[in-house]
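>>> only geometry, no sequence info:
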């Protein structure tokens, strides 16, 4: 009798609850809280569109803090696999945790949805087994935005790539040097920095740019290190124009670095082509309702910090809901996750998000089809800057 009861309990442990789906958020809520919260609001706002119920089941959001630590992130993925109600994981700002766990995610069929992490290899598996989907910047595309801006638009004479020593930085070295070579530009050098660098190291880096004669630099790293490096560059009084990946927008950079430093470096960075200032039609109406619902997170003008996470999270949430509607919810949870992965590749649309209309945003992955799990394109991104009120706005070429 005991063995029959035990077998029944084991069987039930593999089944999802009849009334709930859990969606995990694995993000850095310690040193990059703004990005984590922005993603969270975007995802929740999308869930609000269906009253947080799909297939008769309530969607429960589970925010977890990996503190920019890959081992903690891996533990969250293990926790997810052991949870019979957990259907998908939403990732945070950082790429390194998912680069280190990429094989684990794909081998275990974890539906991992990325509204921020940008490292190019994340959505590109070496086999057809691929459960990672991105609605965010893809570094293979970031190079095609930042490098032409520097070479063609800004007419830079010498460029230094300032890269965080990580899988993310190395990925950007490959894509950006390839893009410069494709443009016939070879006047560049590369400087890596270790995370959490001090002022002395930052000043040494600034001096290296001076010696190299770099009139422009492209930065790939996060907000904390950018604050130290950009301050050091400003102190040297160099005439270096700074282009940046959007990693600087996920923390407290705009509060730590005064306007004169940002403008002295003519700082611009990538953002999705959407502004809180100019929404029209249904997007404006949706934003108005979201601001009303999550008012404490928005300022008086209706602006939300780290806005890329919000826009991407919202649109990705809509795609997730559409896919979730098309799975068999009576199957065991492992089968449901596999069905969700398949359903994501079969979304037809049209689905109107805040950034664009989505028709066939994903397709079935193969090594020969490396863009299959990328929902956005180069044309969905623009250059942006911080204004005097620390808000992100579209950067006009004649601003400086």
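Great, that's in hand. Worth saying up front: this structure is predicted, and the values here are computed from it rather than measured.
>>> okay, CA-based contacts and neighbour counts for the rest of this
Will do.
>>> is the residue nearest to the spatial centre of the chain in a helix, a strand, or coil?
The residue lying closest to the centre of the chain (CA atoms, centre = their mean) is residue 116, at 0.6 Å. Look at residue 116: counting by DSSP: H, G, I helix; E, B strand; the rest coil, its state is coil.
>>> quick one: contacts for it?
Residue 116 is in contact with 91, 92, 93, 94, 134, 135, 136, 137, 308, 309, 312, counting by CA atoms under 8 Å, 6 or more residues apart in numbering.
>>> you'd agree the last one is in a helix?
Yes: with three-state DSSP as the criterion, residue 312 is located in a helix.
>>> list the contacts of it.
Residue 312 neighbours (CA under 8 Å, 6+ apart): 39, 42, 115, 116, 135, 136, 355.
>>> 6 Å instead, please
residue 115 (CA atoms under 6 Å, 6 or more residues apart in numbering).
>>> ranges for the helices of this structure?
Counting by DSSP state H, one finds helices in the chain at the ranges 2-13, 33-48, 70-81, 96-107, 139-148, 167-182, 199-212, 223-235, 253-256, 259-264, 281-293, 307-324, 333-345.
>>> before we go on, here's another structure to hold up against the first:
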């Protein structure tokens, strides 16, 4: 080998070493946060809202100097398309390839339920800002790496019954539920809530996520004397229920889980979308506290399409994700590292956080992995394509 060839080989080896060192240093200088959620299809708005909540929180944390002595947070996203199988593939890629310190996800209970065993097996904290299925956090694992800043079915179900009784004087509610694990979770929770008050439902009917006509199921509930409908389904299916009620001419109060808030509900459901009352964890309408004002200012500055509260939709995606990211950052700080088990323990060490949804005081314990309680819900409806708290006049 000539002297020139030897020089070129040595230079290439040095360049390769420097590149690897640079990549290694870059990896060490950042803390990666993974997001698995629906970013396409009917629920894309909700996936974007979750993204924005995370980004605003990450920007804020990075502007303050990052975590663990100056490491900046970096968000890495994957689209699960609402599919459990695709969700697991995405989660595996984020855990094994991207080496995320915390995994965040997502919208659909079936997707989250599919990811839970992987997160627990690989000891990666999995934080939920949307999916409400009770078994997501109550999954039987010990230790349990799954935490949530969102609604929880069994708590929402109690709130749905209380709201139906108070607002519509309901004594004989019927259930119309999507036929998947989320629907099953709510059937169990609603049945327990009714049983606790010595009530029985007028009936329990299921529908498939792709059904275009729910008239047969609704006809059975009407014949059984249902005076209110408890609705559980995401955007598209919930819209089909409203349109089926229109075809029947049945004007019955609808008290819903928050599925309709996740996307183009008013467009798909038509004018009677406004008759559905659904649960939320936060609203940017009305007087905001200091954190609400700060987050709104950041959203307006970062996203050209956001001019005010009307444009932050669905608000729960932003709010839940913002608080979830801030709490996860506190857990990492308490851990003093990104080691999964240490971060899990870090969640238990959070004493107090002045959040967007509320002030969190010891939000997590070894027994309780849900930070939002029945006292933290807001009831809302669509008015002129805006998600407004029930009873709030339009401006």
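Structure's in. What do you need? Everything numeric in this text was worked out from a predicted model, so none of it was measured.
>>> if we can go back for a sec, now whatever residue of the second structure lines up with the residue nearest to the centre of the first structure: how far from residue 370 of the second structure?
Using TM-score structural alignment as the criterion, residue 116 of the first structure maps onto residue 130 of the second structure. For residue 130 of the second structure, the distance to residue 370 of the second structure equals 12 Å [CA to CA, to the nearest Å].
>>> for residue 4 of the second structure, same thing?
Counting by CA to CA, the gap from residue 4 of the second structure to residue 370 of the second structure is 65 Å.
>>> who's more crowded, those two?
residue 370 (22 against 9; other CA atoms under 10 Å).
>>> please say which position in the first structure the more buried one maps to.
Using TM-score structural alignment, residue 370 of the second structure pairs with residue 374 in the first structure.
>>> and that match, what does it touch?
Residue 374 of the first structure neighbours (CA under 6 Å, 6+ apart): residue 134.
>>> rerun that using 7 Å as the cut-off
Going by CA atoms under 7 Å, 6 or more residues apart in numbering, residue 374 of the first structure touches 133, 134, 135, 362.
>>> just to revisit the earlier point, out of the helices of the first structure, nearest to residue 351 of the first structure?
Taking CA to CA, helix 307-324 is the member of the helices of the first structure nearest to residue 351 of the first structure, at 7.6 Å.
>>> and the closest one with helix 33-48, angle?
Helix 307-324 of the first structure and helix 33-48 meet at an angle of 30 degrees, taking axes from the mean of the first three to the mean of the last three CA atoms, to 10 degrees as the criterion.
>>> re the thing from before, which of the contacts of residue 374 of the first structure are buried?
Buried members of the contacts of residue 374 of the first structure, counted by 16 or more other CA atoms under 10 Å: 133, 134, 135, 362.
>>> so the third one touches residue 316, yeah?
So that's residue 135 of the first structure. Yes: using CA atoms under 7 Å, residue 135 of the first structure is in contact with residue 316, at 6.1 Å.
>>> that older thread, which of the contacts of residue 116 of the first structure fall within strands?
Those of these mapping onto strands are 91, 134, per DSSP state E.
>>> tell me which of the contacts of residue 116 of the first structure is nearest to residue 345 of the first structure?
residue 134 (11.8 Å).
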